[in-house]
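A.B. asks: show me the folded form of this:
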Amino acid sequence: MDEKDSILNEEQTESDVQHDIQAGDNTEVETVEVEDIQQSDENVQSSHIEAEQQPAEDQIPAEDTVSEDDEDDIMFSDETENLLEAYDETLRDFEEGEIVKGVVIKIDRDEVMIDVGYKSEGYIPISEFGTDPDGTPRVKVGDAVDVYLLRKEDQDGLVVLSKEIADQKIVWDRIAEAHERGDSIQGRITKRIKGGLKVEIDNVKAFLPASQVELRPVQNFDKYIGKSLDMKVIKLSKRRRNIVLSRRVILEEERESKRQATLSTLEVGQVRDGIVKNITQFGAFIDLGGVDGLLHKSDMSWGRVNHPSEVVAVGDKVEVMILSVDAEASKISLGMKQKFADPWLSVETKYPIDSIVTGKVVSIVDYGAFIELEPGVEGLIHVSEMSWTRRVPHPSKVLKKGDEVQAKVLDIDPNKQKISLGLKQLQMNPWEALADRYPVGSKIIGRVRNLTDFGAFIEIEEGIDGLIHVSDLSWAKRAMNPSDVLKEGDQVEAIVLSIDPEKQRVSLGLKQIEPDPWIQVPEKYAIGSVVTGRIVNITNFGAFAKLEEGVEGLIHISELDEKHVDNPNEVVSIGDELELKVISLDPEERRIGLSLKEVKSDQERTVVNQYNDETRNDRTTLADVVGNSLKQPKDEEQEATEQDKTE
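C.D. replies: Predicted coordinates:
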């Protein structure tokens, strides 16, 4: 290994660089390409080796050489010797391995002669000075340059110098000082490599990891190539000639400085300019200058905001109001709508009740449609307020988002920010004229539209239904199922019992078509009378018998038979025609008590009585038989006696 190789530590390998870079940054990085550095150093090395191998006379000007013939003729005086000794003393200040000042005194095609104030000059390959794009060397006679003293004297008596090593050592010293003090240093981005960017600080190569370029991940690294950036050294190894840089550290420091400066001046109520930095589902983050604030979507506008992107976009410059500041938690709430007056403060004046308003449908939900009257002011048309007569299954069947509609203001609640609107109120209410068309007591004919447990809905006309309650299906007291009497789709005749236009209700009656049979029940079904009835319903407590249309009586289980009955079905069946005895009557409650066992008892009693009556006159009693049987022998004996006497 020669002198220059020792100084430049050319034993560094690519794996060494990779190891140190990864130790300095957690992200995946690529090794700094050291081939360029090594090639440059090899060029310097070869140049110096060639310079040392050249004959001494090629490096020393001809006019400074002395021929052998003249050598014996030169005589040095004592004064000359003293001067040479003094000159030698000045040379003792030079130490190998130092950077010394020199002056360019001559430029050849391949070399530059440098006078460093030593007893002999030194030569440096012209390639170490570099060239301009047109090939002109970047050095001229008279230039003062810093050079590195490799050796005071080679075998030819020349000083061995290097400008490249001097330049690198100066730069390395400057980089090391910046690293130690934490100062920034400027470098030029030269190449995109795996894991980051290659940087040149003067003629020293360094590495900028991808994670250290910006505060946020970078998608396009090519835009940095050729740019000079301020960076900080975060990893330094002179032995391995490894330098890792960070630009993000500087940006973070600048951001923190700006953040603190901004926070110290923020006050609630201030209006500030900011840049939209990021957009989320719930709002947008605004950069106020080093510190971010949240602009929630509910604070973007007094109107409806479905997504923040409807109001702002990334990069937009916006004007916002400071709503709250939490310096410790670094939380800032911002608002845009607060710059303007709350429109709800004047809604009662602008939209009085019963007034007709115009708006746009902005949202449709299951229970209605929201109408925007102005930005920030919306009213609701409930589904029940869309039509007087139509059954609206969903608001979308009547309105579509974006429709311009007129509506009537029904109610306003500024505190809850609610306005109730009506669509049907713009038309005549057919329920108000219904009583004129169908007065109470009149007959109507309608279609059975729906059956429920409590009655049947009859469609009187399109959109208007009347209800026949289960209690108005029959005059019978017993509750019955509407499906036992009516079927969906049937055309029926009913009586209008009542109309309530406000509640939109019509009560109908089916039993009222015929007179109330219970008026004559006390006369027709007196207590003790025997009637004929048909079993129409059986319960666990007895059986109901239909005496006539609208009149039914109950045969209690205890009145079914003389013997104990557990189940009425053991005695009677649906459809049986029976003779029954009326045992109780309550016309007001429409109740008739019937008895099957009483009829059976009466029938048995009648049969016995009838039998007795029929046999009383012609039946022979035992006494008569016995008496006759006793009398006949006596008479025969007397007759015989008398006959004997006669004889």
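
A.B. asks: when you work out contacts or count neighbours from here on, use the C-alpha atoms and nothing else.
C.D. replies: Will do.

A.B. asks: neighbours of Trp388, how many?
C.D. replies: By the criterion of other C-alpha atoms under 10 Å, Trp388 has 19 neighbours.

A.B. asks: should've said Ser629
C.D. replies: 11.

A.B. asks: same question, the one 4 residues further on
C.D. replies: The number of residues packed near Pro633 is 11, by other C-alpha under 10 Å.

A.B. asks: how much space separates it from Val626?
C.D. replies: Noted for Pro633: a distance of 12 Å to Val626, by C-alpha to C-alpha, to the nearest Å.

A.B. asks: second input sequence below; structure requested for side-by-side comparison:
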Amino acid sequence: MTCWLRINESTQSTLLVNISQRRVMTEQNTIEFIKLLDQASEKYCVKPGQIIRASVVSFDGDYAVVDAGLKSEAYVKKSEFKENAEGGALAIGSEYQFMVLDVGNNYGETSLSREKAVKFIVWESLAESFKNSSIVTGRILERVKGGFTVDVKGIKAFLPGSLVDVRPLLKDDAIQENQEFEFKIVKMDHRRNNLVVSRKSVLDAQTPKVDLSQRTDIAEGKQITGVVKNITDYGVFVDLGGVDGLLHITDISWKRLKHPSDMLKIGEEITVKVLHFEKEKNRVSLGLKQLAGDPWEDISQRYPVGSKVFGIVTNITDYGAFVELEEGIEGLVHVSEMSWTNKNIHPTKAVQLGDELEVMVLEVDAGRRRISLGLKQCQTNPWQQFSDRYSKGDHLDGVIKSIADFGVFVELESGIDGLIHLNDLSWVEVGEKVINDYSKGMEIKVIILNIDVKRERISLGHKQLVNDPIAEYLSNSRFDESVEAKVIEANSSRVILELENDIKAILKSSESKSDHYELGQTVPVYLVDRKNCFLVVSTQPAKVISDSLKHSQTEQDSTAMRRQAEEEPAQPTLGDIVRDQLDKRS
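C.D. replies: Okay, here's the model as predicted:
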């Protein structure tokens, strides 16, 4: 059903105005609604890592409930507010900056961090300071290897020892924990949490620059007077009047110094020589020892090889001792030149620091500033004394000092040992069987086989004290006639037989098949050769008789090469060469 309504003109005008006004109000509301929607969208479109502001609305145990206008409130530990850079006590309604960790996770929770936000903000400010080379303030935490750790706005930074001051500091310099200083950042890496600062850069900027071009008294080769300002392990800094020069430890004295403080003290006035001058870098290198003459000049004339001099032991190492002959001149007594009899002696067993010694000059190398000295050359040579008293063939009594695989060492006199080689212990036994008959500390009679003074060796024999039973047996034997021998050992490697007078023999290897022989079996054999304490025999007459059997020789053939090696001259030591030269001069 359709209804019609008559309206007069005035009423119609009023209605049209109202409709128009409502249309305008609706458009305005729409605009305001869109603005509010945009603002809400901005709040809900935050991302992890973003910094936002939020207010504390309540507390729940150890947590502060924070409202950032997001989908849900966040819980932040109260302990994270300890480093509150904005100051003020933690209270409801307080507003802080937070870092977004997560928004609307699976449980609909929002995760924020006050601590990470503070660190992020601090790193941003430090990056700005690094970029602008501006000064930051830090507090010394503790001394560590290579420098100090510093607290810079809650970030732990490293201060290298070389960047603490404009000059190296002594160990007792006044850099204490909890002291505050100004620094400049010289290196930073936020990702690796690495921050390096320098106090030296701040001090350099505060120190007025000195124009050394106007200093006519500072020039290479000139002498200048200054005051010792600082002492380090490697040298001394000298105040030359507005500029510091470095006097390195090697340029303080010609003699060996353990530390610069052994010669110089802070505040002492000294005269030095300018060695190097770099105007561009304002660096001055100084020398003190250069004011005196070089003691190494004409060193060969003052200390000729073979001369004997006195000196003081200034340093002892594992390989020898350093002896000061005069100020700035030291020589080395190598451990091999300390004792005639003890080759493995430690230097501290022979000399002590401060001892005055008589030494012989063995070698002078002026170019390398080295002098080789000998201590034992100024003492009587016990090996020469022994050679003067005894000769080859003399019989002596000794005591076994040690036993080795190759023989027995026998002490003949104090510090004088001789060697009985394994082959010189017995005529009829070899190997471990012979060694087992001897023990350390046992008294033994020996005969001198050879004396080598240069090599400091004495060869001894024990079996030579009695006649050679094998030689005696051979002297009474015919080589073209067989002799009876009894099998006493038979195995896959050899067959051993026993002849008269307990003489042992070995069957030729080509005939020594153990399955052909039995223990106790008597076998006719012929003499073929001699090897050490065994005779070599064969079941067939020998076509060629060895020279050792023809001449009934003893073991001299088997040890001839060893005897020759013992008598060959050894490689002479430096001390031997010097001694020979002195003998020729006399």
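
A.B. asks: can you give me the strands in the stretch 251-400 of structure 2?
C.D. replies: Taking DSSP state E, counting those that start in this stretch as the criterion, the stretch 251-400 of structure 2 carries its strands at 269-278, 283-287, 308-317, 320-326, 329-334, 356-365, 370-374, 395-404.

A.B. asks: which strands and helices sit next to the last one?
C.D. replies: Just to be clear, that refers to strand 395-404 of structure 2. With contacts taken as 3 or more C-alpha pairs under 8 Å, 6 or more residues apart in numbering; DSSP states H and E, strand 395-404 of structure 2 sits against strand 407-413, strand 443-452.

A.B. asks: rebuild the ones you listed as TSV, extending it with mean neighbour count.
C.D. replies: Listed next are those as TSV, based on neighbours: other C-alpha atoms under 10 Å:
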stretch	mean neighbour count
strand 407-413	20
strand 443-452	19
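
A.B. asks: what would the ones you listed look like in JSON lines with distance to Gln540 of structure 2?
C.D. replies: Compiled in JSON lines, these are given as follows (distance: least, C-alpha to C-alpha, whole Å):
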{"stretch": "strand 407-413", "distance to Gln540 of structure 2": "37"}
{"stretch": "strand 443-452", "distance to Gln540 of structure 2": "38"}
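
A.B. asks: which one of the ones you listed lies nearest to Ser538 of structure 2?
C.D. replies: Closest to Ser538 of structure 2 of those is strand 407-413 (C-alpha to C-alpha; 31.8 Å).

A.B. asks: how about the closest one, which residues of structure 1 does it hit?
C.D. replies: Using TM-score structural alignment, strand 407-413 of structure 2 corresponds to residues 455-461 of structure 1.

A.B. asks: can you tell me the SS state at Asp529 of structure 2?
C.D. replies: Judged by DSSP: H, G, I helix; E, B strand; the rest coil, the three-state class of Asp529 of structure 2 is strand.

A.B. asks: tell me the residue in structure 1 aligned with it.
C.D. replies: Structural alignment (TM-score structural alignment) places Asp529 of structure 2 against Asp586 in structure 1.

A.B. asks: whereabouts in structure 1 does stretch 316-333 of structure 2 align?
C.D. replies: Counting by TM-score structural alignment, stretch 316-333 of structure 2 corresponds to 364-381 in structure 1.

A.B. asks: related to what we said a few turns ago, adding mean neighbour count and distance to Asp388 of structure 2, write the strands of the stretch 251-400 of structure 2 out as a markdown table.
C.D. replies: Putting the strands of the stretch 251-400 of structure 2 into a markdown table (neighbours: other C-alpha atoms under 10 Å; distance: least, C-alpha to C-alpha, whole Å) gives the following:
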| stretch | mean neighbour count | distance to Asp388 of structure 2 |
| --- | --- | --- |
| strand 269-278 | 18 | 59 |
| strand 283-287 | 22 | 56 |
| strand 308-317 | 16 | 24 |
| strand 320-326 | 21 | 30 |
| strand 329-334 | 23 | 27 |
| strand 356-365 | 20 | 23 |
| strand 370-374 | 23 | 23 |
| strand 395-404 | 16 | 15 |
